[in-house]
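Q: Below is the sequence, then the predicted model.
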Amino acid sequence: MKGKTHLVLGLAAGVTIALNREIDNFYMIILGTSIGSLMPDIDHPKSRINQKLLKYKNKSYKILFYTIIGMALLYIYSQTNDNVFLLAGVISILIGVSKHRGFTHSILGMFLFMKLGSNLVEKFGYYDIYLGFFIGYISHLFSDFFTKSGMEIFYPFSENFSFPVGMKTGGALENAIIFILGSYSFYGILKYFGLISY
């Protein structure tokens, strides 16, 4: 699926969860779902996130960029013994060396991201961002499972898994999903702020 589709899916899920929360929690959950819904595609050099991070949008530069960051984080871990740096370093290196819909689209990737997130919550708080991130991340994997390309759920094993009837990326069904869930999210936000009452 396209990045904007994942973003709309994550936003719709976030709005659903956040509707009965306080205003600060609402913002934090929406922020978390927005980031989480885009995060699995960080393994693609031309993803929305990498458009901001990578100077050169190609596979070689992606490998170099994330491997260097990962090694630096592992060095910091060796000096501090802080597991946050260990997890972040391992994740960064795996992002660098894996192909699209590999590590970040797998059970292993989801587990490591969630473990890193829980460690960060323990250190800094912001549980609602973590909750939103988790929801957004799951929504991304769930939606990619229904595309024809599938994903490597059991990475590092390279076999792709997908729903038997796959959806074409950028097709009419995906555009319909964007419209329906985008409208739902817009309605939910207006209702949350009391701009509509029905």
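A: That came through, no problem.

Q: okay, CA-based contacts and neighbour counts for the rest of this
A: Will do.

Q: Now do the helices in the protein.
A: Here the chain has its helices, by DSSP state H, at 3-18, 23-38, 48-53, 59-80, 83-97, 107-124, 127-145, 172-192.

Q: Check it against this one:
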Amino acid sequence: MEGKTHIVGGIAAGALYLKTVGTVQPEVLFFTSCIAGALLPDICSPTSTIGRMIPLLDRLVSKTFGHRTITHSLFMLILTFMVFRLTHLPEAIELGIWIGMASHLVLDAITVKGIQFLWPLKIRVGIPVGIKTGGTLEKGILSLLTVYIAYVGYQIYLN
């Protein structure tokens, strides 16, 4: 998936959390963290949105592990959770980054390439007929996620 789809996916996942579980304060920090978390797994790609922001780290991770391996895995979700338990960051940051990362993995798992969710096992996890990155189906998903965000935003803030 493209960066813009991951950004909107992270916001949508955050909105889903607020709608189903409850509030996180401050919400602006929560949603900013959802966006950061949604971009973070692509630090393994020099051409990604976050890869272009942190050019040395992206190349190091890419050369060491490759694309859609460790950064797109259950191992990384668990490691991130454990690091957050040690650092005691505000809940809005911890939860937002973790939700954003999880949304990224879900979105990339439905692409043609899938992800190595069980890294270091080289098994790719995805759906049999994946979505082409940047293709028409991705644009449709982006549109649906945008409509969902508007719907939840209306229900939470204007209803």
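A: Arrived safely, thanks for sending. Here the structure is a predicted model, which means the values were calculated and not measured.

Q: Send over the TM-score of the superposed chains.
A: Once the chains are laid over each other, their TM-score by TM-score structural alignment, normalised by the length of structure 2 reads 0.85; 157 aligned residues with a CA RMSD of 2.3 Å.

Q: out of the helices of structure 1, which comes closest to P164 of structure 1?
A: helix 127-145 (9.5 Å; CA to CA).

Q: on average, how far is that closest one from the matching bit in structure 2?
A: By mean CA distance after the TM-score superposition for structure 1, the fitted helix 127-145 of structure 1 averages 1.2 Å away from its aligned residues in structure 2.

Q: thinking again about what came up before, among the helices of structure 1, which is nearest V165 of structure 1?
A: Closest approach to V165 of structure 1 among the helices of structure 1 is made by helix 127-145 (10.0 Å; CA to CA).

Q: Just the buried residues of that closest one, please?
A: 127-141, 143-145 (16 or more other CA atoms under 10 Å).

Q: Where in structure 2 does it fall?
A: Taken onto structure 2 by TM-score structural alignment, helix 127-145 of structure 1 occupies residues 91-109 there.

Q: That stretch: how far from the chain's middle?
A: With CA atoms, centre = their mean, to the nearest Å as the basis, stretch 91-109 of structure 2 stands 5 Å off its chain's centre.

Q: which residue numbers in structure 1 go with stretch 69-82 of structure 2?
A: Under the criterion TM-score structural alignment, stretch 69-82 of structure 2 matches residues 102-115.

Q: Give me the residues contacting that stretch.
A: Outside stretch 102-115 of structure 1, the residues within contact range by CA atoms under 8 Å, 6 or more residues apart in numbering are 39-43, 87, 91, 94-95, 134, 137, 141, 151-156, 158.

Q: ok, R52 of structure 2 - contacts?
A: By CA under 8 Å, 6+ apart, the neighbours of R52 of structure 2 are 46, 58.
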